[in-house]
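Novice: Coordinates for the following, if possible.
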Amino acid sequence: MKKTLLTLILLSSVVYAVYAAKHETISAPATSTIKTAENDDEASADNSDDQMSADITSQNIVKMNFSSLVVKNFSFQYERVLVPKLSACLGIRFMPKSGLPFSGTVASKIEEDDDNDDATTQFIKKMDMGGWAITPELRYYFGRGNGKGFYAGLFVRYERFDLNSVYVYKDDNNVTTNIGFDGHYSSAGVGLMIGSQFMLSSRFTLDWWILGPYYAKPKVELSGSGFNLSDKDRDQLNENLNGIEIDFSSFKTTSVVSNTTASLKVDGGSLPLVRGFGLCLGFRF
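Specialist: Next up is the predicted model:
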């Protein structure tokens, strides 16, 4: 009896196992497919919700412009999304004291006479420059906005840089006098920036400054001392400095020279400049 009962139990177990295996083989793929589709939809919805949430709640972006490092500048920007299509930005740029960028190009624009030799050209090439700039900007985004996509921005820029160089004055007897000049360059301008900002992820952005033309009114003020010139050399130096002409603008150069001091000012014109090209990596929060 016990053997018969054990046999029936084993037989029932085998039949149930076979039935269960067949049922799983038939129904499992459909169930798996349904669950997979449901999971994909849920994941897609979650990702969409996360992105939308990031767009709505993450209205601040801090950025660094890596392309400015080429000209020895450290450039940063903070952007705040005000409404979907409008944002406000504040940029700040630092330049440690170093040689004047593109000094050879600037020097080539200086017109000199034969009497002045190449003293002014060398003065420009020897110049060191360092300082800062600040740039508020108001941006309008086309498309959906929220800090993404193509934009146009109206900006103003103020910058101030310290300058120093040495002017080598040569008298009629070829005796040279080194005159150290110190001062600053400042300018204020307004312009238009066009660019595009991409979301690399829900938190990281890439801001491409395509082109930012602007007009600025620069001004240079320099002063020198620590020398002692004769009256004749004083007048000659004053003539040399006043005779500097810049052939790409309406700048006017004026100088005041005494036997022991000298001052040089350059102003009076507006200059077309360009802000950009820029590639800024940002973090959104």
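
Novice: going forward, measure contacts between C-alpha atoms and count neighbours the same way
Specialist: OK.

Novice: my hunch is that Tyr19 is in a helix, does that hold up?
Specialist: Yes: the assignment for Tyr19 is a helix, going by DSSP: H, G, I helix; E, B strand; the rest coil.

Novice: count of neighbours near it?
Specialist: 12 (other Cα atoms under 10 Å).

Novice: packing partners for the one helix or strand Val274 maps to?
Specialist: For Val274, the element it lies in under DSSP states H and E is strand 271-275. The elements that strand 271-275 packs onto, with contact taken as 3 or more Cα pairs under 8 Å, 6 or more residues apart in numbering; DSSP states H and E, are strand 204-225.

Novice: next one: the strand it packs on to chain centre, how far?
Specialist: 11 Å (Cα atoms, centre = their mean, to the nearest Å).

Novice: Quick check: next helix or strand after that strand?
Specialist: Heading C-terminal from strand 204-225 (DSSP H and E), you reach helix 231-242.

Novice: Show me what that following helix is packed against.
Specialist: strand 252-257.

Novice: show me the contacts for the nearest residue to Gly183 once chain neighbours are set aside.
Specialist: Nearest in space to Gly183, with sequence neighbours left out and distances taken as Cα to Cα, 6 or more residues apart in numbering, is Leu222 at 4.2 Å. When contacts are counted by Cα atoms under 8 Å, 6 or more residues apart in numbering, Leu222 touches Leu163, Phe181, Asp182, Gly183, His184, Ser263, Leu264, Lys265.

Novice: where's Leu222 relative to Thr254, distance?
Specialist: Per Cα to Cα, to the nearest Å, Leu222 is found 11 Å from Thr254.

Novice: Which neighbours do those two have in common?
Specialist: By Cα under 8 Å, 6+ apart, the residues touching both Leu222 and Thr254 are Leu264, Lys265.

Novice: Can you tell me which of the contacts of Leu222 is nearest Ser53?
Specialist: For the contacts of Leu222, the residue nearest Ser53 by Cα to Cα is His184; the value is 47.3 Å.

Novice: before we go on, could you also do this sequence so I can check it against the first one:
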Amino acid sequence: MAAVVVWVAAEDNHQNKLIMSTRISALMLLLVMWCNAAFSQSDKWLGEGGSKEESYTNNVKLNISSWLLYNKTYVFSYERRINARQTAAITGGYMELPPLLNINIKDIDIRKNVSQSGYMFGGEYRFYLAKENKYAPPHGLYIGPYVTYYRFDNKRNLSVRDSAGNPLDLSVKTSITNFNIGFELGYQFILAKRISLDFILIGPSIANYTAKFKLDGNIDPESAQYYNQELAEALINRFPMLNKLLENKEVDVSGNGNVWAPGFRYAIFVGYTFGRR
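Specialist: Got it, this is the predicted structure:
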């Protein structure tokens, strides 16, 4: 086993990620505005009136936007109406980070993703704004606090060469977590009185990122430092969220990395409402 300190000097891309997040949120906002204009002209889609009796108590939803970011993801949410203008929701599910097999890393051959797993869970409390909403919750514009927790575990087999050019078989285990406390703004449509279409448009947060790295194999410290540098940079390029954790940080690959940094959330859910009205 080799334990060395990796110095990651990746180019700062926080600004690029902020621009991308802003663009995605802007596109979602435009989509919400279009949906609102298109469906509000027909009562058969949005329901009749705005009284409490015409909305259902329960809302079960599937996160469809997570399919764009993660591998093998199944994330569900349950939202329940608390009173005339407030709801509470819990969210959870299984997800994996995409594999690294198709990434070209200098002098490293990732032979096999031995195992990978992950999950997330969270909760939120929503306030549906009475002055802005014609309909009863869970339909309309909302704001509120949220918390989320993510964990990803992976093990990969590698083939590298030591400083003398001899081939070596190694394995690397990674464990990554992300905890967020934030505040969100979104809009949820109820179509045909039953189908929910939920857009979390803006969700800034303060986030804690942690990572544990463990490199197993018979390798000298000099070679281990070089290969861990390459692996760390590859992880950053593939998963931008790790840039907050690893960029310009000293991370012991057999130890821990930990940092607090700004986070962001946006999501799209599709669901079904039911229960007492």
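
Novice: on that earlier part again, and the strand holding Val274 of structure 1 against structure 2, how far off on average?
Specialist: Following superposition, strand 271-275 of structure 1 is found to deviate from structure 2 by 3.0 Å on average (mean Cα distance after the TM-score superposition for structure 1).

Novice: That strand aligns to what range in structure 2?
Specialist: With TM-score structural alignment applied, strand 271-275 of structure 1 matches the range 261-265 in structure 2.

Novice: the strands in the stretch 51-200 of structure 1, which residues?
Specialist: 60-65, 74-83, 86-99, 110-111, 128-141, 149-170, 176-199 (DSSP state E, counting those that start in this stretch).

Novice: hmm, who's touching the second one?
Specialist: With Cα under 8 Å, 6+ apart as the contact definition, strand 74-83 of structure 1 has outside contacts at 59-66, 68, 87-95, 146-147.

Novice: do the first one as well
Specialist: Identification of contacts with strand 60-65 of structure 1 by Cα under 8 Å, 6+ apart yields 74-81, 278-285.

Novice: which of the contacts of Leu222 of structure 1 are also in contact in structure 2?
Specialist: Using both residues aligned by TM-score structural alignment, their matches' Cα atoms under 8 Å, structure 2 keeps these contacts from the contacts of Leu222 of structure 1: Phe181, Asp182, Gly183, His184, Ser263, Leu264, Lys265.

Novice: residue in structure 2 matching the second one?
Specialist: Translated: Asp182 of structure 1. Checking TM-score structural alignment: Asp182 of structure 1 goes with Lys173.

Novice: List the contacts of that match.
Specialist: Asp153, Asn154, Lys155, Arg156, Lys212, Phe213, Lys214, Leu215.

Novice: Of these, which are still contacts in structure 1?
Specialist: The contacts of Lys173 of structure 2 retained in structure 1, by both residues aligned by TM-score structural alignment, their matches' Cα under 8 Å: Asp153, Asn154, Lys155, Arg156, Phe213, Lys214, Leu215.

Novice: who's in contact with the equivalent of the last one over in structure 1?
Specialist: Okay, so that is Leu215 of structure 2. Alignment note: Leu215 of structure 2 maps to Gly224 in structure 1; criterion TM-score structural alignment. By Cα under 8 Å, 6+ apart, Gly224 of structure 1 lies in contact with Ile179, Gly180, Phe181, Asp182, Thr261, Ala262, Ser263.

Novice: Pretty sure Trp179 of structure 1 sits against Lys170.
Specialist: To be clear, residue 179 of structure 1 is Ile; Trp isn't right here. No: here Ile179 of structure 1 does not reach Lys170: they are 10.8 Å apart, not a contact under Cα atoms under 8 Å.

Novice: thinking again about what came up before, return a PyMOL selection command for the buried portion of the contacts of strand 74-83 of structure 1.
Specialist: Command for PyMOL, covering only those of these found buried under the criterion 16 or more other Cα atoms under 10 Å:
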select buried, resi 59+60+61+62+63+64+65+68+87+88+89+90+91+92+93+94+95+146+147
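
Novice: picking that back up, how about the strands of the stretch 51-200 of structure 1 in a markdown table, adding distance to Ile210 of structure 1?
Specialist: Converted to a markdown table, the strands of the stretch 51-200 of structure 1 look like this (distance: least, Cα to Cα, whole Å):
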| stretch | distance to Ile210 of structure 1 |
| --- | --- |
| strand 60-65 | 13 |
| strand 74-83 | 16 |
| strand 86-99 | 16 |
| strand 110-111 | 30 |
| strand 128-141 | 14 |
| strand 149-170 | 10 |
| strand 176-199 | 5 |
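
Novice: right, and the ones you listed - which one's nearest Thr33 of structure 1?
Specialist: strand 176-199 (32.5 Å).

Novice: what about that closest one, how far off from structure 2?
Specialist: Relative to structure 2, strand 176-199 of structure 1 is 1.5 Å off (mean Cα distance after the TM-score superposition for structure 1).

Novice: Thr205 of structure 1 maps to what in structure 2?
Specialist: Per TM-score structural alignment, Thr205 of structure 1 is aligned with Ser196.

Novice: Could you count how many residues lie near its match?
Specialist: 21.

Novice: Thought Thr273 was touching it, still the case?
Specialist: Yes: if you go by Cα under 8 Å, Ser196 of structure 2 and Thr273 touch, sitting 6.9 Å apart.
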